[in-house]
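Q: Sequence and predicted structure below; questions after.
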Amino acid sequence: MIKIANQTQDQRAENLSENLEEMRLTVKEAAKYVNESPGVVRNWLRELKPYIPAVQGENGYHYFDKPALERLMLIRQLSRDQNYSIKQIEYYFATGEAKVEPEAMEERLSDDMRKDLDTILERLERQEQFNQALVMKLDEQQHYIKESLNKRDQLLLESLKASQEAKKAEVKKKRFFNWFGSDKS
């Protein structure tokens, strides 16, 4: 049953250009038609409702006919291709489609976004300083550990040499006493 419904939706989407005059598409179908996500189309509908001639059904859902789809395509073009903000698109429609120069990205940033970016940059700088201090501390500790290990190794070698010399001396002593002991017999 679901497979049949999916096939029906796919066939409907494929035949859109032929049957647009008589069809009314749901938000999801209209989004597919204009190559956007349903969430984006819902946002456009919410923000630009007076300029999108969608029909609202008795069930409260919005349906899109050919003029509404053409308007969605224009909104998509203005938004994606010409970098218009929602406010600029609204102005475009409100002024009878007067061209608007897209805002520079810097101008589009709100004061809150600038503050957030400043805070992030400040934290990033502090993190870099912390990382540098940490690397220096780790280098110091690594040097200390290396020196400590070298001293320990040196002491162990000296101790081993002393132990070996003591054993050699003891062996000589035993040989000496063994030599004297064997002469008396």
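A: Nice, I can see it.

Q: rest of the way, CA atoms for contacts and neighbours
A: OK.

Q: Okay, the most centrally placed residue in the chain and Ile2: tell me how far apart.
A: In the chain, the residue lying closest to the centroid (CA atoms, centre = their mean) is Ile120, at 15.1 Å. Distance of Ile120 to Ile2, given as CA to CA, to the nearest Å: 48 Å.

Q: same thing with Leu138?
A: Between Leu138 and Ile2 the computed distance is 62 Å (CA to CA).

Q: So for those two, which residue has more residues nearby?
A: Taking neighbours as other CA atoms under 10 Å, Leu138 and Ile2 compare with Leu138 leading, 12 against 7.

Q: Helix or strand for the more buried one, just tell me which one.
A: helix 111-183 (DSSP states H and E).

Q: One more: Tyr63?
A: Tyr63 belongs to strand 62-63, assigned by DSSP H and E.

Q: Which strands or helices does that strand pack on?
A: Packing partners of strand 62-63 (3 or more CA pairs under 8 Å, 6 or more residues apart in numbering; DSSP states H and E): strand 55-56.

Q: what distance separates the strand it packs on from the centre of its chain?
A: Relative to its parent chain, strand 55-56 has a centroid offset of 38 Å by CA atoms, centre = their mean, to the nearest Å.

Q: ok, and here's another one to check against it:
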Amino acid sequence: MSTDNNQVEEMNEHRELTIKDISEILDEEPHTVRNWLKELEGYIPYERKRNNYRVFKKEGLERFKLIKYLNRDQEYTLKEIMLYLDTGGEAFKPIPKIDADSMLAEEMRKMRERLDELEQRDQERDHLLKNILGQLEKQNTYIQHSLKERDENITATMREMLEGKRLIAAAKDDNQEEPKKQGWLQRLLGK
């Protein structure tokens, strides 16, 4: 089939084509080709012969092929095709046809990427949580040690205070039990 297309291409390079020839090559109805020509006349190169027929060369055929592709395959309206041709194809870029398998494969690839990204975030979060937990355990150990040391210091201080109070009380008791020293006059009188 490609040899037929090559032969048609070689034949078309040197030959002038009519609307009927173009419609056969494009596998379109002649009235469709005429409508495209009427709506997009300034965009399709052609010449007029003495009999007032329009004839097209290779450039005209290529333009018709592009119009068919945009209209049939890409579903562009004639106005969109005009804009496309006015901007040199910049206004609308033809969208390549994607089959269901490649669409599914692309979606699967995107989902895998997202899953990998989420797994990496999950691992980073776990690592961070382990670090925080380790810091909290160190802090808890330090606090427990500090509280124990404080409690021991308070207990020792209280023991010292109680011992001091006991010694003071004992000293007072010792002072009360000793007889008062009597002066020489009191001893003499016996009081």
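A: Noted; the coordinates are in hand. Since we're looking at a predicted model, the values are computed, not measured.

Q: Overlay them and tell me the TM-score.
A: With the length set by TM-score structural alignment, normalised by the length of the first structure, the two chains reach a TM-score of 0.45; 90 aligned residues with a CA RMSD of 2.1 Å.

Q: which helix is the longest one in the second structure?
A: helix 100-177 (DSSP state H).

Q: tell me the SS of Val55 of the second structure?
A: Val55 of the second structure falls in the strand class when you classify it by DSSP: H, G, I helix; E, B strand; the rest coil.

Q: I'd like to know how far it sits from Asn12 of the second structure.
A: Val55 of the second structure is 12 Å from Asn12 of the second structure, by CA to CA.

Q: wait, what's in contact with the residue nearest to the centre of the first structure?
A: Residues near Ile120 of the first structure by CA atoms under 8 Å, 6 or more residues apart in numbering: none.

Q: roughly how far apart are it and Met113 of the first structure?
A: Ile120 of the first structure sits 10 Å away from Met113 of the first structure, going by CA to CA.

Q: again, but for Asp139 of the first structure
A: Distance from Asp139 of the first structure to Met113 of the first structure, by CA to CA: 38 Å.

Q: got it, and Leu156 of the first structure?
A: Counting by CA to CA - Leu156 of the first structure and Met113 of the first structure are separated by 63 Å.

Q: And for Gln141 of the first structure?
A: For Gln141 of the first structure, the distance to Met113 of the first structure - CA to CA - is 41 Å.

Q: ok, now Lys151 of the first structure?
A: For Lys151 of the first structure relative to Met113 of the first structure (CA to CA), the value is 56 Å.

Q: swap in Ala68 of the first structure?
A: 34 Å.

Q: Which of the two has more residues huddled nearby?
A: More crowded of Ala68 of the first structure and Met113, by other CA under 10 Å: Ala68, with 19 against 11.

Q: okay, now the closest residue to Arg76 of the first structure other than its chain neighbours: neighbour count?
A: Spatial nearest neighbour of Arg76 of the first structure, excluding adjacent residues (CA to CA, 6 or more residues apart in numbering): Val34 at 7.4 Å. A count of nearby residues for Val34 of the first structure, using other CA under 10 Å, gives 18.

Q: my guess is Val34 of the first structure meets Leu74, correct?
A: No. Counting by CA atoms under 8 Å, Val34 of the first structure stays clear of Leu74, with 9.5 Å between them.

Q: Mind telling me which residue is nearest the centre of the second structure?
A: Arg114 (8.2 Å).

Q: which residues touch it?
A: Contact analysis of Arg114 of the second structure by CA under 8 Å, 6+ apart lists nothing.

Q: roughly how far apart are it and Arg125 of the second structure?
A: If you measure Arg114 of the second structure against Arg125 of the second structure using CA to CA, the figure is 16 Å.

Q: Also Glu152 of the second structure?
A: 40 Å.

Q: Pro38 of the first structure contacts Leu45, doesn't it?
A: No. Using CA under 8 Å, Pro38 of the first structure makes no contact with Leu45, being 10.4 Å away.

Q: Report the set of residues contacting both of the two.
A: Here Pro38 of the first structure and Leu45 share no contacting residue, scored by CA under 8 Å, 6+ apart.
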